[in-house]
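>>> Structure, please.
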Amino acid sequence: MHITRLLLPAFIALASCGVPSSAGGSGQAVENADQTEAGDPGTQFAVQEMARFDEPWAMAFEPGTGTLFVTEKSGALKFLTADGQRGSVSGVPIVAYGGQGGFGDIAFAPDYAASRAIYLSWAEAGRGNLRGAAVGRGTLSCESDTACTIKDLRVIWRQMPKVSGQGHYSHRLAFAPDGQYLFVASGDRQKMDPAQDPQSTLGKIVRLNLDGTPAAGNPLADENVALPEVWTMGHRNILGLAFDGQGQLWGLEHGPQGGDELNRIKPGKNYGWPVVSNGDHYGGQPIPNHAERPEFAPPAISWNPVIAPGDMLIYSGAQFPGLQGHALIAGLKTQALIDVSLDSDGPVERARYDFGRGLRALAQGPDGSIWVAENGKNARILRLTPR
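You can find the predicted model right below:
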C-alpha cells in the first residue's frame, strides 16, 4: 500500500544565505549560517512512499512508459511500473560489491525509442584484488510486466588503471543535450595523485561517443596533453553529473574533510584535486585552497561543513515552477534534499528539507514529480508532489 504524508519544510541552516559573492565563482568555501531562509512556496512537498529497495544507487524512468528502473548496489536491477507492479531484470553485469563499490548508474540512450539501448555503470573486479569502474551498453527487452532482460551487454569503457581499494568510483553518466555524446564521471579511487596524471582516467570526466570510443575534439587530447577521452581533470569523487537547460554541464563532488564542490564543467579545465581544495585532509592536514592557486578552476560553490552528496538532478518539470532550472541534491550526511538555484551571478543554496535519513538518488518523473531514493537497506522510494 502506498503511504502518503506531508513533509513540512524543516529548513536546516543554509549555506551562504543570500550572499552570492561567496557562492559564485570565487571558489571560497561557504560556511553554514545561523539564519534560515524559506524556499519558494512550491517547494513544500506531499510525500508518497512508492516502494522499498535494498541499497538503491541510481534511478531512471524508461522513456515512454513511466516505468522506474532502480540499480541496487549489491548487483540487482529492478523496476516499478506506473501501475505499481514490481519486476526484475536479468542479463546484468557481475559487480565488485563492497565498500563504495557495486552497481552504479543507469541511463537510457537518447535514441531509446528506436534503439532500446541502455547504459549501465558498475565496479568491476580485475586481477590481483584490483578494481575499477566500467560502463556497458546493451538493449532492453521486457517479456512481461515483471521480467525484463538486457541483451548483448558489452563493456564500452573502463576506468584505468584498475587499483586496489573500494572507494571513489564515481561512475555517474550524463548525455549531452544534443544526444551525441556520453559523459562519464571517473573518481580518483582514493589515490589522489592520479587525478593530476593526464595519462590516467582516474579523477577525470571523460567524453565519449555513444559506442564508448573517445569523442573527437576533446581539448586535452587535441593538445597532446591527455588520453583521448579526457574532458576535464583534477576531480575527487563526482556523484552528481547533469546538464542544465542552457547546455551547461555541472559536476557535484565530495571534498575531503570539508570542501564539497559544485563545479561548472568547462572543457579542458583542471579543477585542482589533490593540489588544492576548500577542505583539509582527514586528520586535519591543510590543503592549499583554490584562492592560492588561480591556475586551477575554482568551484562555483563549496560547502564547509560538507553536505556529502549522493546524487543531483536539474529540475525541468512543471509541477514545481519555483524549482525550474534549480539543482536538487540528495544529501547523505545531511539527510536532506538541498535546493540550489543556478543563477547567472552564481549558484546559491536556497533551502534544505530534512528527510531524517540519508538520501542516495534522485529522478524526475514524466509528470514532473520528484522521486527520491533513501540510502541503505530497506530504503524507501518516495514521490514528491506539490503540497
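
>>> From here on, just use CA atoms for contacts and neighbour counts.
Will do.

>>> in this protein, which spans are helices?
Here the chain has its helices, by DSSP state H, at 20-23, 112-115, 219-222.

>>> For the first one, name the packing helices and strands.
Helices and strands touching helix 20-23, as assessed by 3 or more CA pairs under 8 Å, 6 or more residues apart in numbering; DSSP states H and E, comprise strand 29-30, strand 301-303, strand 346-354.

>>> Strands of the stretch 151-300 of the chain, start to end?
170-175, 181-186, 204-209, 230-233, 237-243, 249-254, 260-265 (DSSP state E, counting those that start in this stretch).

>>> what's near enough to touch the residue nearest the centre of the chain?
Nearest to the mean C-alpha position of the chain, by CA atoms, centre = their mean, lies Gly240 at 2.3 Å. Residues in contact with Gly240 (CA atoms under 8 Å, 6 or more residues apart in numbering) are Arg172, Trp250, Gly251, Leu252, Glu253, Pro309, Gly310, Asp311, Met312, Leu313.

>>> To compare against the first, here's the next sequence to fold:
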Amino acid sequence: MRLHRNWKYLSVVVFLGTFSTLSAQEPPDVAITPIISGLDTPWGLALLPDGGALITERDGELLYWAEGQTHKVAGVPRVLADGQGGLLDVTLARDFAQTRDVFLTYSKPMDGGSGTALATGRLSADGRRLENLRDLFQMKRGASSGQHFGSRVVEADDGTLFVTIGDRGNRKAAQNPGRHNGSIIRINRDGSVPSDNPFVDQPKVQPETWSFGHRNPQGANLDANGQLWTAEHGARGGDEVNRIKKGANFGWPVISYGRHYSGLKIGEGTEKAGMEQPAHYWDPSIAPSGLIVYQGDMFPDWRGDIFVGSLKFDYISRLDVTSDKAQEVQKIESDETQRVRDLVEATDGSIWFISEGNGIVYRMAKAGS
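Model (predicted):
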C-alpha cells in the first residue's frame, strides 16, 4: 500500500487513510479533496457540464454549487421528509446542455402516507430555480412507513428512465407486480410507458414495472454496454449487487442470503427456480447506497469495476466484474468515507462522492491530478 504525501497542498488535499486490498493488484496513489462542505444529510449528487454541481438534502433542499459558492434552488417538489424519505436522487438529462432538464426522486405525500415519485424540471440559466416542474411518475399507493423508498433515477441510452423503488416496509408487496413496491420501473421521458416493457400487456401488472422482488435498491447505474446494475439493502446480511434483467423476479422476500433482524430465517432459503441470484452479496450487511460502474481514463485499471458506498462500515467498495458476477476486491476507507451516500464519475475520470457523515462532497483522483 502506498500513500501519497504532497505537503504543498496539505491545506486543501485530504489523503487516503486506508486502502485495503483484497486482490494482488496494488492500489494507485490517490488523493481525496473536500469540495463542497456544510451539507445537511446530503443524498444525491449531479455534476454540471460547466463545472458546478447539484446536491439534494433529504429534508427537501436542492443546492446549486459553483466556484465555491452554494445557494438553494427554488421550485423543488414538496416532500414528506419522514424517516428515510425526503428529497432523494438528482440526475441530469443526457441532453442537459441543450434542455437543462433535471430529474429528481422524492417521497411524495399521498393517500395513505407517502410514496416514491419522479419529477422533472428545467434548471434556470443562473441555477436558482427549477422551471416547469412536473411529476412523471408516482407509486400507485402510499404507505405510512418511513422506510425503503429506494431511490435512484438513471437515464438509459435510448432515453427511457429507470427508477428504483423499495418495498416501503411491505415485504409481501414486493412479490405482487400489481404494486410498485419493491420494483424497478421504466418510463419514457414524458412519463408514458414504453411499448416494449415486459408487462405492458398484462392487466394485473403495473405497466411501468421492469423488474420486481427488490427490497430497497439505493444504488443504480449503467455499465459501458448500457446494462443496469443496482446495489440493494438486505436485512441482517444479504445486501446485494444485482445485474438487472427485463421482467425478472429478484426474490425478495422469498429468497435472501440474510436473516430477519430477529434472527429468524427469511422466506424459503437462498435460491428458488424462477428467481434471480445476486451478482454479489455481503454478509454482514454494509448498507450499500450509491453505485457507479467506472468507465474513465484516470484509473485505467479500474475500468469496468463497480464502486459502491457503504453507509454502515464507512468505506467505498470496489468490485471486479466478470460476466454477470461481481467480487469485492478493495475497500477504500478513510476519515473522509463516513456514510458514503452517493458516487458520481466526473468527465476527467475522477470520482466524486458524498460523505453523509461529514456533510461533505469529496473528489477522489490520482495524486497530482
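
>>> Can you give me the TM-score here?
The TM-score (TM-score structural alignment, normalised by the length of structure 2) is 0.91; 355 aligned residues with a CA RMSD of 1.8 Å.

>>> Can you tell me what the residue nearest to the centre of structure 1 aligns to in structure 2?
Aligning on TM-score structural alignment places Gly240 of structure 1 opposite Gly219 in structure 2.

>>> Distance-wise, check the residue nearest to that match when sequence neighbours are not counted relative to Gly296 of structure 2.
Among residues not flanking Gly219 of structure 2 along the chain, Gly290 sits closest, at 4.2 Å (CA to CA, 6 or more residues apart in numbering). Between Gly290 of structure 2 and Gly296 of structure 2 the distance is 17 Å, computed by CA to CA, to the nearest Å.

>>> what's the answer for Ser285 of structure 2, then?
From Ser285 of structure 2 across to Gly296 of structure 2, the span is 29 Å (CA to CA).

>>> ok, now Ala174 of structure 2?
Ala174 of structure 2 is 35 Å from Gly296 of structure 2, where distance means CA to CA.

>>> These two: which is more packed in?
Neighbour totals were compared for Ala174 of structure 2 and Gly296, and Ala174 leads with 29 against 18 (other CA atoms under 10 Å).

>>> Correct me if wrong: the more buried one contacts Trp252.
Yes: between Ala174 of structure 2 and Trp252 there is a contact under CA atoms under 8 Å: 6.6 Å.

>>> Now do the shared contacts for these two.
Each of Gly213, His214, Arg215 lies in contact with both Ala174 of structure 2 and Trp252 under the rule CA under 8 Å, 6+ apart.

>>> burial measure for the residue lying closest to Gly52 of structure 2 once chain neighbours are set aside, as a count.
Using CA to CA, 6+ apart and skipping residues adjacent in sequence, the residue nearest Gly52 of structure 2 is Ala66, 4.4 Å away. By other CA under 10 Å, 15 other residues sit near Ala66 of structure 2.

>>> Who are the contact partners of Ala66 of structure 2?
Applying CA under 8 Å, 6+ apart, we find Ala66 of structure 2 in contact with Gly51, Gly52, Ala53.

>>> Roughly how far does it sit from Pro49 of structure 2?
11 Å.

>>> One more: Gly296 of structure 2?
Distance, Gly296 of structure 2 to Pro49 of structure 2, by CA to CA: 16 Å.
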